[in-house]
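[1] what shape does this take:
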Amino acid sequence: MMAQNEVVVVGIDVAKDKVDACIRSLSQRQTFPSTAEGQRALIRWLRKHKVGKAVMEASGGYERDWAKALRDARIEVRIVDPKRVRSFAPHPP
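    Okay, the predicted model is just below:
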């Protein structure tokens, strides 16, 4: 169980046609299409889970519209360097 003052963070993997969102602390995952309705659905899902911060890789500009939509919804956004994120990926056995 998380302490009440901890911020819930979502990791978002942005692609051209969709985003994959994962709230690891809550074991929640969902995919949303890269459309205006997809952005609204993501924001509803994040609010449902009380997410306060979103982290996504810089991905050739595809992340910009998503970041703007989240910021407009008053969700803090961090765009990170993909090379730094890769160090957190699981390594094959």
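
[2] from now on I want contacts and neighbour counts done on CA atoms only, so please keep to that.
    Will do.

[3] against which helices or strands is the lengthiest helix in the chain packed?
    As far as residue count goes, and with DSSP state H defining each element, the longest helix of the chain is helix 36-48. Helix 36-48 makes packing contacts with strand 28-33, helix 63-72 when contacts are defined by 3 or more CA pairs under 8 Å, 6 or more residues apart in numbering; DSSP states H and E.

[4] so which elements touch the shortest one?
    Okay, so that is strand 28-33. Contacts defined by 3+ CA pairs under 8 Å, 6+ apart place strand 28-33 against strand 18-23, helix 36-48.

[5] let's see this one next to it:
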Amino acid sequence: MIQELTVVGIDISKARFDVCAYPAGKHWSTSSSPEQITALIKRIQALGPVVVGLEASGGYERRLADSLHAAGVKVYILPPQGFAALPPPWGNWPRLTGSTLP
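    Reported below is the predicted structural model:
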């Protein structure tokens, strides 16, 4: 039987992590304290086979990435400029001109 891989994306900031798991449809936020990182790793591991993507965020992602890697979780640090270049899933970016700006 083939198990479905869960993809977890984590938005990193100095004080907290915003987490989204696909296709599980789960999302939550947690603080970036060492205790909460341990709890986050356990919660991610409970999702089954998983891969985690973190947006590079001025070094704030390092402690989480290192902890995930040490726990045996496959983790990728992704450059933030790559996200800005991708179109949204609903189609092309809207064109903003002087007449369409609020």
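
[6] any idea what the TM-score is?
    After superposition, the two chains reach a TM-score of 0.85 (TM-score structural alignment, normalised by the length of structure 1), with 90 aligned residues with a CA RMSD of 1.9 Å.

[7] would you check the span in structure 2 matched by the longest helix of structure 1?
    Counting by TM-score structural alignment, helix 36-48 of structure 1 lines up with residues 34-46 of structure 2.

[8] need the contact partners of that stretch.
    Contacts of stretch 34-46 of structure 2 from elsewhere in the structure, counted by CA atoms under 8 Å, 6 or more residues apart in numbering, are 8, 30-31, 50, 64, 67-68, 71, 73.

[9] just the buried residues of these.
    For these, burial is judged from neighbour counts taken by 16 or more other CA atoms under 10 Å, and it is met by 8, 50, 64, 67-68, 73.

[10] Ala15 of structure 2 and Leu47 of structure 2, how far apart?
    Distance of Ala15 of structure 2 to Leu47 of structure 2, given as CA to CA, to the nearest Å: 24 Å.

[11] higher neighbour count, the two?
    In terms of neighbours (other CA atoms under 10 Å), Leu47 is the more surrounded of Ala15 of structure 2 and Leu47; the figures are 14 against 10.

[12] Arg16 of structure 2 pairs with which position in structure 1?
    By TM-score structural alignment, Arg16 of structure 2 lines up with Lys18.

[13] its match touches Tyr62, doesn't it?
    No: the pair Lys18 of structure 1 and Tyr62 fails to qualify as a contact (CA atoms under 8 Å) at a distance of 9.6 Å.
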